[in-house]
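*Asks:* what's the 3D shape of this:
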Amino acid sequence: MNILENPRLSSLPSPCFVLEEELLQQNLAIFERLQQSAPIEVMLALKGFALFPCFPWLRSGLAGASASSLWEARLAAEEFGKEVHVYAPTYRPDDLPAIIPLASHITFNSLGQWHRYRESLKNTAVKAGLRINPEYSPVQTDLYNPCVSGSRLGVQAAMLAGNLPSGITGFLSHNLCESDHLALEKTLGQIEKLFGEYLPQIQWLNLGGGHLMTSQGYDVDYAIAVIGEFHQRHPHLRLIMEPGSAIAWQTGFLLSTVEDLIETPEFTHAMLDVSFTAHMPDCLEMPYRPEVRGARVPQTEDTVYRLGVPVASRGIFSVIMPLINLYRWAIA
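*Replies:* So this is what the prediction gives:
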């Protein structure tokens, strides 16, 4: 049955995000296999997926949750209930004292942040880390590339100058975005090349997010082998990764309604009750094209429906699709 023919949808508000539990469980199975086959633990990155009613399903198969703010740390501690790893580019002095009791790990973006706050972690059980810049990212768009020249994100190897600050127990490398198994392999190579002298001095290495293991083109077995080989070279390290969008990848849709049709010589405009800024911001910031279930990319001879939103910004995309009686759309 087409998802839009499901009678349950008629009882849902529009617009709303709809999660399909079966698809989420399929994604979780991939990460469970990864953890069973490779010496690595998987955390949930809340900045990618924070639908906390799903946490009971996620908790059994994941090691904990990673947060980027005080409120995310509270969500992780109060609703997820396992390890809480926190990283932020900067910490507010009035937030960090509230974060410390919630966190098992706190990672600092710079040596300056570490020196400013290291005394706050004394006599606590929190494990302190540094975000490192491996000086490699496959991301082509500078806005999303954390390793672009002059990046503010992470410590470059040259900044350490051969001296790992006392009290630092681990590294976080976050340089991927919807990336594949080959990018993981190259990242590990860069870490060994640039930060290899420090690896014997730390206890854990967090490979961050951006590992799109739930996409069709990702070779999970290859990743398992690469992680295993790296761990053989560094058997003392606890390896961690924290995917966000990969866990929820293609597990639901944004339900929308066509509120009006506007005819022009070039297009038929289907006016939706959603906002690109509120519901699909990446479609403005990145060259993402949302998909509509049951639709296809228009050809020259097709009658085209151009989907628009009721705001002044020019957020539009075109599809060919039979309209649903005024009118429901599932945007993935």
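
*Asks:* use CA for all of it now, contacts and neighbours both
*Replies:* Noted.

*Asks:* neighbours around Thr107, how many?
*Replies:* 26 (other C-alpha atoms under 10 Å).

*Asks:* now it: how far from Val148?
*Replies:* 21 Å (C-alpha to C-alpha, to the nearest Å).

*Asks:* Enumerate every residue touching Asp142.
*Replies:* Applying C-alpha atoms under 8 Å, 6 or more residues apart in numbering, we find Asp142 in contact with Val148.

*Asks:* I meant to write Ser69 there.
*Replies:* Applying C-alpha under 8 Å, 6+ apart, we find Ser69 in contact with Val86, Tyr87, Ala88.

*Asks:* Hmm, the last one is touching Ser110, no?
*Replies:* Same thing as Ala88. No. At 10.2 Å, Ala88 does not count as touching Ser110 under the criterion of C-alpha atoms under 8 Å.

*Asks:* Pick out whichever of those two has more residues nearby.
*Replies:* Taking neighbours as other C-alpha under 10 Å, Ala88 and Ser110 compare with Ser110 leading, 20 against 16.

*Asks:* Just list the residues touching that one, thanks.
*Replies:* Taking C-alpha under 8 Å, 6+ apart, one finds Pro89, Leu130, Arg131, Leu153, Gly154, Val155 in contact with Ser110.

*Asks:* I'd like to know how far it sits from Gly162.
*Replies:* Where Gly162 is concerned, Ser110 sits at a distance of 16 Å (C-alpha to C-alpha).

*Asks:* The helix or strand Met159 falls within - contacts with which helices or strands?
*Replies:* Per DSSP states H and E, Met159 falls inside helix 157-160. Where contact means 3 or more C-alpha pairs under 8 Å, 6 or more residues apart in numbering; DSSP states H and E, helix 157-160 is not packed against any helix or strand.

*Asks:* and this one, so I can compare the two:
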Amino acid sequence: MKTPAFIVDENLIRRNCEMLADVKARTGCKVLLALKGFALWPLFPVVREYLDGVCASSPWEARLGREEFGKEVHAFAAAYSEADFAELLTLCDEIDFNSFAQLQRFRPHMQDGIKFGLRINPECSTQDPAHAIYDPCAPGSRLGIRRKDFEGQVLSGITGLHFHTLCEQNSDDLATTLKAIEAQFGDILPHMEWVNFGGGHHVTRDDYDIELLVKLINDFKAKYDVQVILEPGEAVALNAGVLVASVLDIIDNDGAIAILDVSCTCHMPDVLEMPYRPEIDGAAL
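*Replies:* Next up, the predicted model:
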């Protein structure tokens, strides 16, 4: 095989999607593919058999979802430019704002037929300290609107709330987050039509508590009469592929150093940002 190459197993993608589809069937929730986590569009015909659409963070991702996935397209970004928002209006079924300033700026351009929501910050951190760089509830976070910032604001045109506080986490952390959201936003939830639970749900991991997830979704729906949305990215492709590399040379400098035809910068950027260490098949040989 010519390397480097990413090899993805379609059967394993189906296995993951079937697990997500089972959650859909048992709860009536919508499940979207987070394109920032997995955007291998040749496999979209497989994934769209099971999921309801995609969530995008830019017009380019939204266009990819609209043209190649062909189902619902939801969008969220920390802020939109005039040009990006105008383009997203032509591509999206739902657009979520990160601040009341953005809502006020674009309210005159909001159109019928598109749902609009607000991303909230429940100020409830559940992430491992090693993931602090991705914690949207950390002090000084730019993501989401705090409860105190809702005071005096007008919610006309807003039909749902969106939170995303998890990162490769189990459903017990979602339970903790939902308690914080109910405590802070309980007066607003009855006026909403939908609530997006965001991504970071590691549903397809072996030790993930799916039964708790199902219960949390069903209980929340029954209490507030809302459509619940999940948007996993990594869970769709978790453990479904490999990066194949070749050893070009071995350098000795107080130990053997393999020189590969791949790099973290080009092929595994998360290794640079996060405390990830790739599992290397046969590395001990």
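
*Asks:* if we can go back for a sec, cross the contacts of Ser110 of the first structure against strands and list the overlap.
*Replies:* Among the contacts of Ser110 of the first structure, the members falling in strands (DSSP state E) are Leu130, Arg131.

*Asks:* can you list the contacts of Ser110 of the first structure in CSV and add distance to Ala183 of the first structure and neighbour count?
*Replies:* As requested, these are exported to CSV (distance: C-alpha to C-alpha, whole Å; neighbours: other C-alpha atoms under 10 Å):
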residue, distance to Ala183 of the first structure, neighbour count
Pro89, 23, 15
Leu130, 21, 25
Arg131, 18, 25
Leu153, 19, 20
Gly154, 18, 24
Val155, 20, 22
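
*Asks:* Would you map the strands across the stretch 1-150 of the first structure?
*Replies:* Counting by DSSP state E, counting those that start in this stretch, one finds strands in the stretch 1-150 of the first structure at the ranges 16-19, 41-45, 64-67, 83-88, 105-108, 127-132.

*Asks:* which bit of the second structure covers the longest strand along the first structure?
*Replies:* Secondary structure of the first structure per DSSP E: the longest strand is strand 252-263. Residues 241-252 of the second structure are where strand 252-263 of the first structure lands when matched by TM-score structural alignment.

*Asks:* Stretch 57-66 of the first structure too?
*Replies:* Taking TM-score structural alignment, stretch 57-66 of the first structure hits residues 46-55 over in the second structure.

*Asks:* Any buried residues in the matching stretch, and which?
*Replies:* Val46, Val47, Arg48, Tyr50, Leu51, Asp52, Gly53, Val54, Cys55 (16 or more other C-alpha atoms under 10 Å).

*Asks:* what's the answer for stretch 179-196 of the first structure, then?
*Replies:* In stretch 179-196 of the first structure, counting by 16+ other C-alpha under 10 Å, buried: 179-181, 183-188, 190-192, 194-195.

*Asks:* isn't Leu12 of the second structure right up against Ala240?
*Replies:* Yes. At 5.1 Å, Leu12 of the second structure and Ala240 qualify as touching, with contact defined as C-alpha under 8 Å.

*Asks:* who's in contact with the lengthiest helix in the first structure?
*Replies:* Longest helix of the first structure, by residue count under DSSP state H: helix 21-37. With contact meaning C-alpha under 8 Å, 6+ apart, helix 21-37 of the first structure is reached by 40-42, 57-58, 61-62, 213-214, 220, 224, 246-252.

*Asks:* mean shift of that helix relative to the second structure?
*Replies:* Comparison of helix 21-37 of the first structure with the second structure after fitting gives an average deviation of 0.8 Å (mean C-alpha distance after the TM-score superposition for the first structure).

*Asks:* any idea how far that helix is from the chain center?
*Replies:* Centroid separation for helix 21-37 of the first structure versus its chain: 16 Å, with C-alpha atoms, centre = their mean, to the nearest Å.

*Asks:* so how far is Ala278 of the first structure from Arg306 of the first structure?
*Replies:* 19 Å.

*Asks:* Would you map the helices across the stretch 51-200 of the second structure?
*Replies:* Listed in chain order, the helices of the stretch 51-200 of the second structure (DSSP state H, counting those that start in this stretch) span 59-64, 82-89, 100-106, 171-185.

*Asks:* okay if I get these as a markdown table plus distance to Leu40 of the second structure?
*Replies:* Below are the helices of the stretch 51-200 of the second structure laid out as a markdown table (distance: least, C-alpha to C-alpha, whole Å):
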| stretch | distance to Leu40 of the second structure |
| --- | --- |
| helix 59-64 | 10 |
| helix 82-89 | 21 |
| helix 100-106 | 31 |
| helix 171-185 | 26 |
